[in-house]
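*Asks:* Next come a sequence and a model predicted from it.
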Amino acid sequence: MSTAEPPTIFDVMPGLRMPVSEVSPMLSQMWNTTFDPSSENPSEFRASQMNVILHFGLKTSPEEAKARFETAISFAQKYPCRIITLCPMGRERSDRLLEGKIFSLCYIGDSMRDMCCCEAVILGYPTREAGFLSSQVSIWLENDLPTYHWFNRIPAERITQMHMDFVKRCRRVIFDSSIEAEDGNDLLSIEWPRPEGVIDLAWARLLPVRQSLGQFLSAVEPKKLVDGLLKVEARGQAPLKGEAANLLRWCRECLEKCTKNPLSVEFVMGDCPKDHSLELEWTYSDSRHLLWTHEADSAVAQITADFGVGHMSAPMQVQLLDSEKALAEAMFFA
């Protein structure tokens, strides 16, 4: 008795399935129909600002793929774009050819003037066809608009060997180090053509933490922050290892700007207790110290510090950016 094949990433994506050859003609026609003769044409509300390529690796689960896709669609409601989603199929589907889907949706607010129309093109491909992806995707891009590429669980060596053509045309490349760390994948090890355009979503999500800590530390004389500092340790729960690493990186960059001399400070990653999601601790050669903790599953943080001018302790209300806001931060501001 044969068993049904488990669904692939492509299978769980929403949209109308069609041959790849029909996708481009359908894209040209899909916004030409008017809902009502007396109303505006939907094409008036589809003013794309960019292309977003959402590129999944084989280790992406269908559930994770759906969550990333939903984030991209939510993002598109505020920043209209054409989303191109690339879904690999493993060896068990290696006999298949390229498959396409089109997903389109209009969101209507209080009036038709609040309507926003977005579209997604979804490509399912056997991994043996990965070398042809760049050519296929180039047909679907709106070529007069900037392109952003979001990698999810694609090994660094595969990006280097097969997907650098994508990178060269992109304004920014986005990844999530907290997710990649689960697979032992270090995308920062890649020699990117434009390293300044490669943005970590974990860094973007950390924006409110950097802002609140920066505001607190700005009241302290820079010399007092670095004199006698021995160790800076960041700790994060498993889903936030990327955030912890970026918090450590941020501390190093800030402290280096506080002195003209080389820092003799140990920067380390540690394990976080279960009741906290993130922690940051500075250790000095004397009684001075800093400890910042963020409670798990909450927006509550606490900081205690002594920089030689008296003990300070304060609660903080701080929460990591949600997925949609973090994506916007990574694309436009980080």
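*Replies:* Happy to help now that I have it.
*Asks:* use CA for all of it now, contacts and neighbours both
*Replies:* Noted.
*Asks:* chain center to the helix or strand hosting S138, what's the gap?
*Replies:* With elements delineated by DSSP states H and E, S138 resides in helix 133-140, which encompasses its position. Helix 133-140 has its average C-alpha position 22 Å from the chain's average C-alpha position, going by C-alpha atoms, centre = their mean, to the nearest Å.
*Asks:* Only the buried residues of it, if you could.
*Replies:* Across helix 133-140, burial judged by 16 or more other C-alpha atoms under 10 Å covers 133, 137, 140.
*Asks:* Identify all contacting residues around the next helix or strand after it.
*Replies:* If you walk from helix 133-140 toward the C-terminus, the next helix or strand you reach (DSSP H and E) is strand 147-152. Counting by C-alpha atoms under 8 Å, 6 or more residues apart in numbering, the neighbours of strand 147-152 from elsewhere in the structure are 50-57, 60, 166-167, 169-176, 179-180, 331.
*Asks:* let's see it at 6 Å
*Replies:* Strand 147-152 is touched from outside by 50-57, 170-175, with contacts defined as C-alpha atoms under 6 Å, 6 or more residues apart in numbering.
*Asks:* nearest to V300, of the buried residues of helix 133-140?
*Replies:* For the buried residues of helix 133-140, the minimum distance to V300 (C-alpha to C-alpha) is 43.7 Å, reached by V137.
*Asks:* Can I get the buried residues of helix 133-140 in CSV including distance to P155?
*Replies:* Converted to CSV, the buried residues of helix 133-140 look like this (distance: C-alpha to C-alpha, whole Å):
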residue, distance to P155
L133, 16
V137, 20
W140, 25
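*Asks:* Go through those and name the one nearest S74.
*Replies:* The nearest member of those to S74, counting by C-alpha to C-alpha, is W140 at 20.7 Å.
*Asks:* another structure for you, compare them:
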Amino acid sequence: YSQCFLSKDLRDRCCCEALILGYGTNEATYLEDQLSVWMASDLPIYHWLHRSSVDLLNANYQHFLDNATRVVLDSAIDNHGYEALSCAQPGILSDLATARTARLRQSLGQFLAATPPLYLIQNLTEVTVSSQPTFKAEAQRLLAWQEDKLCRCDVKSESDRKSIEFRLIDLPEGAANILESKWIYEGETQLSWKLPDGSEVAWVRTASNGQSREHPLRADPFKPAKALSEALFF
């Protein structure tokens, strides 16, 4: 348990943080009563879930989660289906696996923003993201991010997009790249990106009309503290 006072007067408002281990479900009422002593309703509340049962959370701790500003998880080590939480309002769940790839997503987004949305999805048939086993969670989130942005391109361009298949592919341990993605088009158009093992620079490759180019992109993963800040506040 820790307190961070917002002024020199110890009687003034403070931020409180508690780490509670070993509480059974039958103590939920007592726990709620104790927390209400020092937790003001106008302060933002953040939860970091780790290997918690969704059923138990829904049954006994919904009050805490309903009032949360953000609920953080890490799908790389804890894949417990938190999306099924009954309190999971849109945008409240935040995955550290997503936060760690923020730099790569920013760089890719800036690069792709130079292309009209219609051109990005025109004749696009398949999008794959491949990863080594230790980066599978990040690959899943990157695939979902690309799917979401391409669907938005479809709405923005008001086109009749063909069905695009989105797939995850496993790379063997020791492969040259830890993450890579391919956008497969009909015809000669190609777009792909890769993040080599041990590198903080990703490379995006485009090919069209018989010409091929490669572009470097900043892709250094966020360190744990910065990833947690990204997951909590952005």
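*Replies:* That came through, no problem. Just so you know, these numbers come straight off a predicted model, no measurement behind them.
*Asks:* Can you give me the TM-score here?
*Replies:* TM-score of the superposed chains, computed with TM-score structural alignment, normalised by the length of the second structure, equals 0.82; 227 aligned residues with a C-alpha RMSD of 3.0 Å.
*Asks:* circling back: out of the buried residues of helix 133-140 of the first structure, which comes closest to R46 of the first structure?
*Replies:* Nearest to R46 of the first structure out of those is W140 (C-alpha to C-alpha; 16.0 Å).
*Asks:* Excluding chain neighbours, what is closest to the closest one?
*Replies:* Counting by C-alpha to C-alpha, 6 or more residues apart in numbering, S24 is the residue found nearest to W140 of the first structure once chain neighbours are left out, at 6.7 Å.
*Asks:* Quick check, central residue of the second structure?
*Replies:* Closest to where the C-alpha atoms of the second structure average out (C-alpha atoms, centre = their mean) is T98, at 2.3 Å.
*Asks:* helix/strand/coil for it?
*Replies:* For T98 of the second structure, the reduced secondary structure class is helix; criterion used: DSSP: H, G, I helix; E, B strand; the rest coil.
*Asks:* What separation do you get for it and Q110 of the second structure?
*Replies:* From T98 of the second structure over to Q110 of the second structure the distance is 17 Å, taken as C-alpha to C-alpha, to the nearest Å.
*Asks:* now do A139 of the second structure
*Replies:* For A139 of the second structure, the distance to Q110 of the second structure - C-alpha to C-alpha - is 19 Å.
*Asks:* where do the helices sit along the second structure?
*Replies:* Using DSSP state H, the helices assigned to the second structure run over residues 28-38, 54-60, 62-66, 96-100, 102-112, 117-121, 136-157, 224-233.
*Asks:* Pipe the ones you listed into TSV and attach distance to D9 of the second structure per row.
*Replies:* Converted to TSV, the helices of the second structure look like this (distance: least, C-alpha to C-alpha, whole Å):
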stretch	distance to D9 of the second structure
helix 28-38	16
helix 54-60	36
helix 62-66	28
helix 96-100	36
helix 102-112	39
helix 117-121	55
helix 136-157	44
helix 224-233	28
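*Asks:* The ones you listed: which one's closest to A207 of the second structure?
*Replies:* helix 117-121 (12.7 Å).
*Asks:* What span of the first structure is the closest one aligned with?
*Replies:* Mapping helix 117-121 of the second structure onto the first structure (TM-score structural alignment) gives residues 222-226.
*Asks:* Quick one: average offset of that stretch versus the second structure, please.
*Replies:* Here the mean offset of stretch 222-226 of the first structure against the second structure after fitting is 1.6 Å, by mean C-alpha distance after the TM-score superposition for the first structure.
*Asks:* so how far is stretch 224-234 of the first structure from its chain's centroid?
*Replies:* When C-alpha coordinates are averaged (C-alpha atoms, centre = their mean), stretch 224-234 of the first structure and its chain have centres 30 Å apart.
*Asks:* cool, and stretch 192-210 of the second structure?
*Replies:* Distance of stretch 192-210 of the second structure from the chain centroid (C-alpha atoms, centre = their mean) equals 21 Å.
*Asks:* Which residue in the second structure aligns with T147 of the first structure?
*Replies:* Residue mapping for T147 of the first structure onto the second structure gives I45, with TM-score structural alignment as the criterion.
*Asks:* ah, wrong one, I meant L201 of the first structure
*Replies:* In the second structure, the residue paired with L201 of the first structure according to TM-score structural alignment is L96.
*Asks:* show me the residues around its match that make contact.
*Replies:* Applying C-alpha under 6 Å, 6+ apart to L96 of the second structure gives the contacts 74, 231.
*Asks:* Return the subset of the contacts of strand 147-152 of the first structure lying in strands.
*Replies:* Counting by DSSP state E, the part of the contacts of strand 147-152 of the first structure found in strands is 50-56, 172-175.
*Asks:* Can you tell me which of those residues comes closest to R153 of the first structure?
*Replies:* Here the nearest of those to R153 of the first structure, counting by C-alpha to C-alpha, is F56; it sits at 6.3 Å.
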